[in-house]
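> just to be clear, the model below is a prediction. Sequence and coordinates:
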Amino acid sequence: MRSDSFDERLLRWIDGHQVDALTSFSKALMDVSEASGFWMAVGLIGLVVVVYRRAWRVGLAVGLASYLGGLVSGQLKEIIERPRPTYPDALVQVGGYAMPSSHACFLMAVSIAVLIVVEWRPRRALVLAATGFVVVQLLIAVSMVYLGAHWATDVFAGWALGVPIGLLCGLVFRKRARSA
């Protein structure tokens, strides 16, 4: 990577502005997002909610978005083979390839699918959900770049990939309007 690229300049800036509290928070967030037990618990809770609410369309949209987001981003990583950042003060060392960010792709795909497939009432519930998704997306993205696990452009690529996956999954399972 060119030493004057956007990604390199950003990581150098981060390197000079690290803060203990943000480092601790970012590492904790990464630990949680990497823990299979956490995702199994989230999946189980989601399944209980889907069954209890009989929200089959939501469950199917989220399941498909999760699967496709992970599958497509994983396959693209193997094709692109972009190495992860390596700079003197990287706070974590992560294996595998960097682009696109699987976390960003997966979270974006699921977020978009949920926003499309759920019938939001009242309308402000949609605004609150979208705001929550944006906050989570940004927290994860900033943490991964801050720690040196991803280049910023890996995250942007993950988001760009997750949007059409989420749109597809949400639209496939969205309730159709009845004809008059």
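Structure received.
> C-alpha only now, for contacts and for neighbours.
Will do.
> isn't residue 154 up against residue 105?
No - using Cα atoms under 8 Å as the test, residue 154 is too far from residue 105 to be in contact (9.7 Å).
> more crowded one of the two?
A count of neighbours by other Cα atoms under 10 Å puts residue 105 above the other of residue 154 and residue 105, at 33 against 26.
> in which helix or strand does the more buried one reside?
In the assignment (DSSP states H and E), residue 105 maps to helix 102-117.
> touching that helix from outside, list them.
57-58, 61-62, 65-66, 69-70, 73-74, 126, 129-130, 133, 137, 140-141, 155-171, 173-175 (Cα atoms under 8 Å, 6 or more residues apart in numbering).
> about what we covered before: so for residue 154 and residue 105, which residues contact both of them?
By Cα under 8 Å, 6+ apart, no residue touches both residue 154 and residue 105.
> circling back: from the contacts of helix 102-117, list the buried ones, please.
The neighbour count (16 or more other Cα atoms under 10 Å) marks 57-58, 61-62, 65-66, 69-70, 73-74, 126, 130, 133, 137, 140-141, 155-171, 173-174 as buried among the contacts of helix 102-117.
> restricted to helices, list those.
57-58, 61-62, 65-66, 69-70, 73-74, 126, 130, 133, 137, 140-141, 155-171, 173 (DSSP state H).
> I'd say residue 169 and residue 58 touch.
No - using Cα under 8 Å, residue 169 is not in contact with residue 58; the gap is 9.6 Å.
> contacting residues around the strand or helix carrying residue 28?
Assignment of secondary structure by DSSP H and E places residue 28 within helix 20-34. With contacts defined as Cα under 8 Å, 6+ apart, helix 20-34 is touched by 38, 39, 140, 143, 144, 146, 147.
> now do stretch 76-88
With Cα under 8 Å, 6+ apart as the test, stretch 76-88 has contacts from 94, 95, 96, 97, 98, 99, 100, 148, 149, 150, 151.
> neighbour-wise, which one of those residues leads?
residue 100 (30 neighbours).
> and that residue, what does it touch?
73, 76, 77, 154, 155, 156, 157, 158, 161.
> can you tell me the SS state at it?
Three-state assignment for residue 100 (DSSP: H, G, I helix; E, B strand; the rest coil): coil.
> again, but for residue 119
coil.
> residues in contact with it?
So residue 119 contacts nothing (Cα under 8 Å, 6+ apart).
> okay, pairing it with this:
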Amino acid sequence: MRTEPKLTRLDRIFARLDREPVRPVLDVPRMTRHRVVLFGATLAFYLAIVLAVAVTSWLVRFDWQAMLFRPYQQWPEIHAFLDYWVVLGQRGPTAVMVAAWLGWRSWRQHTVRPLLAFGAALLLLNITVGAVKYGLGRSGPHYATDVGSNEMWHWFQAGSDIFPSGHTANAVVTWGILAYLASTPRARRWLSALSAVLSLSVGLTTVYLGTHWLSDVLLGWAAGLLILLALPWCEPLIARAEAWILAQRDRLPLRRPDLSTAPRPAPVAAATAEPVTGAAVADAAVPGAETAGAAPAVLTTTTTATGEAATAESDPAAPVREAILPSAVRTTRPPLYLAPGPHTARSERTPITPAGSRRPPHAERPTRNQPSAARPVTGG
């Protein structure tokens, strides 16, 4: 008996990836001239924001005006909704949602490139944004002490890591990666517009709640856009990482060999019993054939392993011959509930049509085809 191996979840995932040996050709974005121009313009905007805050320009004064306006006091009715809306910029929940979607795409497209591109984008986000945050050391509105100052270079104070806005940059990268990995140009355009609006709304929500300056939001939006524009430079590295992962997957010892081509054991020759005929009867005695002190004889017909039909007469008083015969050639007896004698199928029996009426006789009801008694005539 051949036992099928119990596949683990990892084996099922590998079997799914191996279903199509040739993976579909995906549209991988390249670093075109248009993208290089956008990258340069965004980088110039990024440096301009940093310089404007560092020299305490009009942008810093506008930050203080927006903070002293206190939007959460002007429109308190939307405060509860925006507390939930700002979660779309938090790194943990958004990364889980987007990774689940990209994992499903990797499953369908038989490639790990979407997950690798998303991981590369998050790695660049943590390195670049985190380095600027702790390098500039700007305090947030809740920790500001000097009205009109840029609140920078406070490396050892609490809340001095808010420039640029991490919520805004994370929203740009997390939702923008869906547009970057889109399959069609139309889907890429729609997802790009949607991610831009979503990231800006998340950034303005942090300004409403008083956790970020307005310049923090602008710099965070530029930081996330720079990462998305620089991702095509990482595509060769992503392709090599994917090839290495697939090569290591093929070398895993957990992958069991395919047993579908293994030789199967030869089937054991089994006895096939012929259908019960009129000559084969049950263990009961045949009427008129039994004698006093002797048990009735039973004729059984079997087919041995060599294919020859044999008819044997069994005697209950004799030793049981089945005990010394192999299981493949044992006699197959008819069931005991069959009545003795030859049997015919229901279709071979002659139908019996009952004569007369099937209704029971009734004392008060006259017999069919018999004239009934004359009814008395009433009236004159």
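Perfect, I can see it now. Note that this is a predicted model, so its numbers are computed, not measured.
> circling back to that earlier point, now the contacts of stretch 76-88 of structure 1 as JSON lines including distance to residue 86 of structure 1?
As requested, the contacts of stretch 76-88 of structure 1 are exported to JSON lines (distance: Cα to Cα, whole Å):
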{"residue": "94", "distance to residue 86 of structure 1": "10"}
{"residue": "95", "distance to residue 86 of structure 1": "11"}
{"residue": "96", "distance to residue 86 of structure 1": "13"}
{"residue": "97", "distance to residue 86 of structure 1": "12"}
{"residue": "98", "distance to residue 86 of structure 1": "11"}
{"residue": "99", "distance to residue 86 of structure 1": "14"}
{"residue": "100", "distance to residue 86 of structure 1": "17"}
{"residue": "148", "distance to residue 86 of structure 1": "7"}
{"residue": "149", "distance to residue 86 of structure 1": "9"}
{"residue": "150", "distance to residue 86 of structure 1": "10"}
{"residue": "151", "distance to residue 86 of structure 1": "10"}
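> out of the residues you listed, which one sits closest to residue 47 of structure 1?
Nearest to residue 47 of structure 1 out of those is residue 100 (Cα to Cα; 27.8 Å).
> what residue of structure 2 matches up with the closest one?
Matched to structure 2 by TM-score structural alignment, residue 100 of structure 1 sits across from residue 164.
> distance of that match relative to residue 208 of structure 2?
Separation of residue 164 of structure 2 from residue 208 of structure 2 (Cα to Cα, to the nearest Å) stands at 16 Å.
> again, but for residue 240 of structure 2
In this view, residue 240 of structure 2 and residue 208 of structure 2 are 44 Å apart by Cα to Cα.
> looking at these two, which one has more neighbours?
residue 208 (24 against 10).
> who's in contact with whichever strand or helix holds the more buried one?
For residue 208 of structure 2, the host element (DSSP H and E) is helix 185-209. By Cα under 8 Å, 6+ apart, the residues outside helix 185-209 of structure 2 that reach it are 67, 70-72, 79, 82, 85-86, 88-89, 165, 167-169, 171-172, 175-176, 178-182, 212-214, 217, 221.
> show me what contacts the aligned partner of residue 219 of structure 2 in structure 1?
Aligned by TM-score structural alignment, residue 219 of structure 2 pairs with residue 157 of structure 1. By Cα under 8 Å, 6+ apart, the contact set of residue 157 of structure 1 is 99, 100, 101, 105.
> try residue 156 of structure 1
The neighbours of residue 156 of structure 1, taking Cα under 8 Å, 6+ apart as the test, are 100, 104.
> how about 10 Å then?
With contacts defined as Cα atoms under 10 Å, 6 or more residues apart in numbering, residue 156 of structure 1 is in contact with 99, 100, 101, 104, 105, 141, 162.
> likewise for residue 9 of structure 2?
residue 15.
> ok, it to residue 314 of structure 2 distance?
Residue 9 of structure 2 is 58 Å from residue 314 of structure 2, by Cα to Cα.
> now swap in residue 128 of structure 2 and tell me
Distance from residue 128 of structure 2 to residue 314 of structure 2, by Cα to Cα: 95 Å.
> those two: which is more packed in?
residue 314 (16 against 13).
> which non-adjacent residue is nearest the more buried one?
residue 298 (5.5 Å; Cα to Cα, 6 or more residues apart in numbering).
> distance of the one you found from residue 311 of structure 2?
Plainly put, residue 298 of structure 2 is 10 Å away from residue 311 of structure 2 if you go by Cα to Cα.
> ok, residue 74 of structure 2 next?
Note on residue 74 of structure 2: its distance to residue 311 of structure 2, by Cα to Cα, is 105 Å.
> for residue 179 of structure 2, same thing?
Here the criterion is Cα to Cα. By it, residue 179 of structure 2 lies 82 Å from residue 311 of structure 2.
> the more surrounded of the two?
Using other Cα under 10 Å, the more surrounded residue of residue 179 of structure 2 and residue 311 is residue 179, with 23 against 11.
> what's the match for the more buried one in structure 1?
In structure 1, residue 179 of structure 2 lands on residue 115 (TM-score structural alignment).
> contacting residues for the residue mapped onto residue 109 of structure 2 from structure 1?
Counting by TM-score structural alignment, residue 109 of structure 2 corresponds to residue 53 in structure 1. By Cα under 10 Å, 6+ apart, residue 53 of structure 1 lies in contact with residue 47.
> any idea how far residue 53 of structure 1 is from residue 113 of structure 1?
17 Å.
> alright, I will stop here.
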